[in-house]
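Asks: Model the following, please.
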Amino acid sequence: MLDRRRTFLILFALANAGGVVAYAPLLTLIFPARIWAIAGDSAIQWLSAATFAGAIAASIGNVAFGWASDLVGTRRIWAAAGLCLTIVSYVLMYFASSLFEIVSAIVFYQLALNMLLSPLTAWAADVVPDEEKGFLGGWLAAGPPIGAIAGVLATQFAGERVQFSILCLLIVSLTMPLLLLRRVPAVEPSAPVRQDRARQLKVDFALLWIARLIVQVAGAVLFAFLLFFFRSLPSPIAQSDVAVLSATTLSIAFPLTIGLGRLSDRIGPRKPFLVATVLLAAAGLMIMAMQTETRTAMLGYAIFECSVGIFLALHNAYAMQVLPSPVRRGRDMGILNLTNTFPALIAPVLTILVIPGHGFGMLFVVLAVLMALAALCLLMVRGDARFDMRSGQPITAA
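Replies: Reported below is the predicted structural model:
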């Protein structure tokens, strides 16, 4: 059983990377470039509108498809359907020739992608025991660097047909092995949670949710407008250079996250790791805010992206431990994953309000202040899970 779970963990990490490949190069590099080419001077406004519409679709789809996988009783069928429709959405994106068609295609794409990702995330919460979720979180960090490397690979080719084809091939290759895996039984809680502890877990979960939302808002701003930021500098860098920067940074974050995730499994508390990474991300934003020199701005972004990558992976590990219902993990993970989609609704509004009058520098200062607020939310979490590594039983700390 242990070998099957370890096999699942590795294949899930690859499938999660396939999901990142499905959105990272497209939404950070290819899609903004398409909007820029068609909309010209109105590119930021149209990109904001498309991001907003896509985020609404993603928010609905993530909860709905996760909940549907709860009710049907299998994650695999929904994920397989989502994979097929994600490839279809890429075809629609390629043939879209007007702004209306591109926005419509991005809405369909977000629904299809969340039909794939939401059941997969719930599947991991079903199968991986709590005392190994830090290790799982570490392996989740493989997704961003693989997605960034896919962006580097895709942007080496000028033709969009080749770029889309490469991404579709990678998505299918990374995701299919998990969908073909033999059934791995779910892990159920060994004992019910005390009522007083259940109430505290809800408060802790809410604080973790808010902290993650804030971090994701900052990430969403840079995710959507990073290319525009570097093009606004006195010495702008090319699309492929941005892709290389992201790939290098996230490749450094990956081994760090695996080590820190395993360390958090062994020593118990995850909160110190989360607080430290949030504060480092805020420092990276301040460096970007104060610099117009391209190399220093790239360093600030590298610090920010590396810190956020570690935070999100370890946050996933902790949040999976406090889901309220073992029979509604798909629904609850969908609610948690609203922190991935809501920022796409907030980020365009924030960007439009700040950038036209104050520029990117002020925007990054605002985001750094928000990151400090996220750290405060984490410090207010009263409980932090610890585990007897021999028995796997949780030891709660008040």
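Asks: make it CA atoms for all contacts and neighbour counts henceforth
Replies: OK.
Asks: Am I right that A22 is in a helix?
Replies: Yes: under DSSP: H, G, I helix; E, B strand; the rest coil, A22 sits within a helix.
Asks: so it makes contact with L167?
Replies: Yes: A22 lies in contact with L167 (CA atoms under 8 Å); the separation is 6.9 Å.
Asks: what about the residue lying closest to N114 once chain neighbours are set aside, which SS state?
Replies: Distances taken as CA to CA, 6 or more residues apart in numbering place N62 nearest to N114, at 5.1 Å, with adjacent residues excluded. Secondary structure state of N62, per three-state DSSP, is helix.
Asks: ok, G134 to L279 distance?
Replies: 20 Å (CA to CA, to the nearest Å).
Asks: need the contact list for the residue nearest the centre of the chain.
Replies: By CA atoms, centre = their mean, the chain has its centre lying nearest to N340, at 6.2 Å. Counting by CA atoms under 8 Å, 6 or more residues apart in numbering, N340 touches 213, 216.
Asks: Mind doing that once more with 7 Å?
Replies: N340 makes contact with Q216, according to CA atoms under 7 Å, 6 or more residues apart in numbering.
Asks: Show me the helices in this protein, by range?
Replies: 2-25, 31-39, 43-72, 76-95, 99-127, 133-140, 143-155, 160-179, 195-232, 239-267, 271-290, 294-319, 329-336, 338-379 (DSSP state H).
Asks: dump the residue contacts of L274.
Replies: By CA under 7 Å, 6+ apart, the contact set of L274 is F311.
Asks: Here is the second sequence; please produce its structure so I can put it next to the first one:
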Amino acid sequence: MPMLLNTSDYRRRARRFLPRGLFEYIDRGTEDETALTRLRASLDAITLLPAVLTGHDRRDFDTVLFGRRMAAPLVVAPTALAGLVSHDGETKLARAASRVGIPVCISTQSVTTVEAIRRGAPDALLWFQLYVWRDRALTARLLERASACGCDNLVLTVDTPVSPKREYNERNGFGIPFKPHLSSMIDVALHPGWLFGVLARYLIGEGMPTYGHYPDAFRTAITRASIAEAVRLEPRLNWDDMHWLREIWPGKLTIKGVLAVEDAEKAVEIGADGVVVSAHGGRNLDCLPAPVDCIPAIADAVNGRLTILADSGVRRGTDVLKYLALGAEAVLLGRLPLWGLAAGGEAGAEAILRMVLREMDTAMAFLGTHRVPALRDGRARQQRN
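Replies: I've put the predicted structure just below:
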């Protein structure tokens, strides 16, 4: 895609394509958005020390995660309502990730069901992200559906017990339900590419978008107010619930939203296979620590007993390498694939993923290392300014 040379270029293209409410829902943080600033500063403060004369002429990003080999230590993160960014956007993300050779994690709150995504992307390596509903029987049935579609890793989000305070969403009328007002209607009209290429296609085909995974009896259009009590997110999750999920889920179990060493150790105790050290992209609580400040201690404490992944704040391939150097085994990308999807559909999502890989490749050449584990073996070392 010409002239889209970095993630900032994709972000600007996405901003022009998407209505303001949808763009800011993806792009912004919470409250005063100091967490966004902290995330960027924390990654910028890390330098990687190169080794010279190492005799390598190519880099190998092959990675084994949870017993599966993949092309790179990247995962397309679960993002709610990604299908609003592009028509059938979740399926497009799955196909893009499949061609790159990495997993894609399907959100409980996706527009398209996991069954439809599997049909549209039969070769994709699918993970499934879970928000636990208050009705546990309905939650268990949802997991049965995900497992039947070949999702072999359940990513349980545990850092969102309540809705975050995002004042810009209220001003923009963006939420569930959508609350259209004159300014937002004008804004949509000023984005005809999205209006006719995304929203109108849903209206002509499937009707007004909704959360695809919600049971038929509780599924409502995103413009309607009622979310039944049974499928509201459970705010009272505790470690007993993790035991329950471990018992009923047949695949790998990863707990997303861990920042404390004590919580990582409890994840080991209940039989989890992995954790995602995550600040939810700065979107939930504005005073959280940055993941880079938590990963080393967690890695030391669990000592290889579970897989450590990370996310939040990635803008460059070097950001990925910094997380890996600190002890993460793979990095989830959230906003970037969505910006690619908005900028150029399926091809744009694939292009931005490959751009990140090229940046990683260039940086590793300068660091004098040809494989990801070498970032942690002394030839490439992390320093703090």
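Asks: tm score of chain vs chain?
Replies: The pair, once superposed, lands on a TM-score of 0.27 when counted by TM-score structural alignment, normalised by the length of the second structure; 169 aligned residues with a CA RMSD of 6.5 Å.
Asks: which residues does the closest residue to A349 of the second structure other than its chain neighbours contact?
Replies: What sits nearest to A349 of the second structure in space, not counting adjacent residues and going by CA to CA, 6+ apart, is G340, at 4.2 Å. Taking CA under 7 Å, 6+ apart as the criterion, G340 of the second structure is in contact with 10, 348-349, 352.
Asks: Throw the helices of the first structure into JSON lines and include distance to A385 of the first structure, thanks.
Replies: Compiled in JSON lines, the helices of the first structure are given as follows (distance: least, CA to CA, whole Å):
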{"stretch": "helix 2-25", "distance to A385 of the first structure": "21"}
{"stretch": "helix 31-39", "distance to A385 of the first structure": "41"}
{"stretch": "helix 43-72", "distance to A385 of the first structure": "25"}
{"stretch": "helix 76-95", "distance to A385 of the first structure": "30"}
{"stretch": "helix 99-127", "distance to A385 of the first structure": "16"}
{"stretch": "helix 133-140", "distance to A385 of the first structure": "11"}
{"stretch": "helix 143-155", "distance to A385 of the first structure": "25"}
{"stretch": "helix 160-179", "distance to A385 of the first structure": "29"}
{"stretch": "helix 195-232", "distance to A385 of the first structure": "10"}
{"stretch": "helix 239-267", "distance to A385 of the first structure": "9"}
{"stretch": "helix 271-290", "distance to A385 of the first structure": "9"}
{"stretch": "helix 294-319", "distance to A385 of the first structure": "8"}
{"stretch": "helix 329-336", "distance to A385 of the first structure": "18"}
{"stretch": "helix 338-379", "distance to A385 of the first structure": "14"}
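Asks: which of the ones you listed is buried the deepest?
Replies: helix 133-140 (a mean of 27; mean count of other CA atoms under 10 Å).
Asks: counting contacts, what elements does it pack onto?
Replies: Secondary-structure packing of helix 133-140 of the first structure (3 or more CA pairs under 7 Å, 6 or more residues apart in numbering; DSSP states H and E): helix 2-25, helix 239-267, helix 294-319.
Asks: let's see it at 10 Å
Replies: helix 2-25, helix 99-127, helix 239-267, helix 294-319 (3 or more CA pairs under 10 Å, 6 or more residues apart in numbering; DSSP states H and E).
Asks: Of all those helices, which one is nearest F387 of the first structure?
Replies: F387 of the first structure sits nearest to helix 239-267 of all those, at 7.4 Å, using CA to CA.
Asks: and the closest one with helix 143-155, angle?
Replies: Put simply, helix 239-267 of the first structure runs at 160 degrees to helix 143-155, going by axes from the mean of the first three to the mean of the last three CA atoms, to 10 degrees.
Asks: For the second structure, which segments count as strands?
Replies: Using DSSP state E, the strands found in the second structure span residues 46-49, 63-65, 68-70, 74-76, 104-106, 126-130, 153-157, 252-258, 274-277, 307-310, 330-333, 381-384.
Asks: Show me what the third one is packed up against.
Replies: So that's strand 68-70 of the second structure. With contacts taken as 3+ CA pairs under 10 Å, 6+ apart, strand 68-70 of the second structure sits against strand 63-65.
Asks: hang on, the earlier thing: distance to E359 of the second structure and mean neighbour count added to the strands of the second structure, as a markdown table?
Replies: Formatted as a markdown table, these follow (distance: least, CA to CA, whole Å; neighbours: other CA atoms under 10 Å):
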| stretch | distance to E359 of the second structure | mean neighbour count |
| --- | --- | --- |
| strand 46-49 | 14 | 17 |
| strand 63-65 | 17 | 17 |
| strand 68-70 | 18 | 14 |
| strand 74-76 | 13 | 26 |
| strand 104-106 | 20 | 28 |
| strand 126-130 | 25 | 26 |
| strand 153-157 | 27 | 24 |
| strand 252-258 | 26 | 23 |
| strand 274-277 | 23 | 26 |
| strand 307-310 | 18 | 25 |
| strand 330-333 | 14 | 24 |
| strand 381-384 | 18 | 14 |
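Asks: Adding distance to A363 of the second structure as columns, could you present those in a markdown table?
Replies: A markdown table is the format used below for those (distance: least, CA to CA, whole Å):
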| stretch | distance to A363 of the second structure |
| --- | --- |
| strand 46-49 | 10 |
| strand 63-65 | 18 |
| strand 68-70 | 20 |
| strand 74-76 | 16 |
| strand 104-106 | 24 |
| strand 126-130 | 29 |
| strand 153-157 | 30 |
| strand 252-258 | 28 |
| strand 274-277 | 23 |
| strand 307-310 | 19 |
| strand 330-333 | 16 |
| strand 381-384 | 13 |
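Asks: and L203 of the second structure, which of those is closest to it?
Replies: Each of the strands of the second structure has some distance to L203 of the second structure by CA to CA; the shortest is strand 104-106, at 22.8 Å.
Asks: Against which helices or strands is that closest one packed?
Replies: Looks like strand 104-106 of the second structure contacts strand 74-76, helix 89-100, strand 126-130, strand 153-157, strand 330-333 (3+ CA pairs under 10 Å, 6+ apart).
Asks: before we move on, the earlier item: do I have it right that the residue nearest to N114 of the first structure meets W78?
Replies: No: when contacts are counted by CA atoms under 10 Å, N62 of the first structure is not listed as touching W78 (11.6 Å).
Asks: list residues touching both of those two?
Replies: 68, 114-119 (CA atoms under 10 Å, 6 or more residues apart in numbering).
Asks: re earlier: now, which of the contacts of G340 of the second structure sits nearest A310 of the second structure?
Replies: I352 (18.9 Å).
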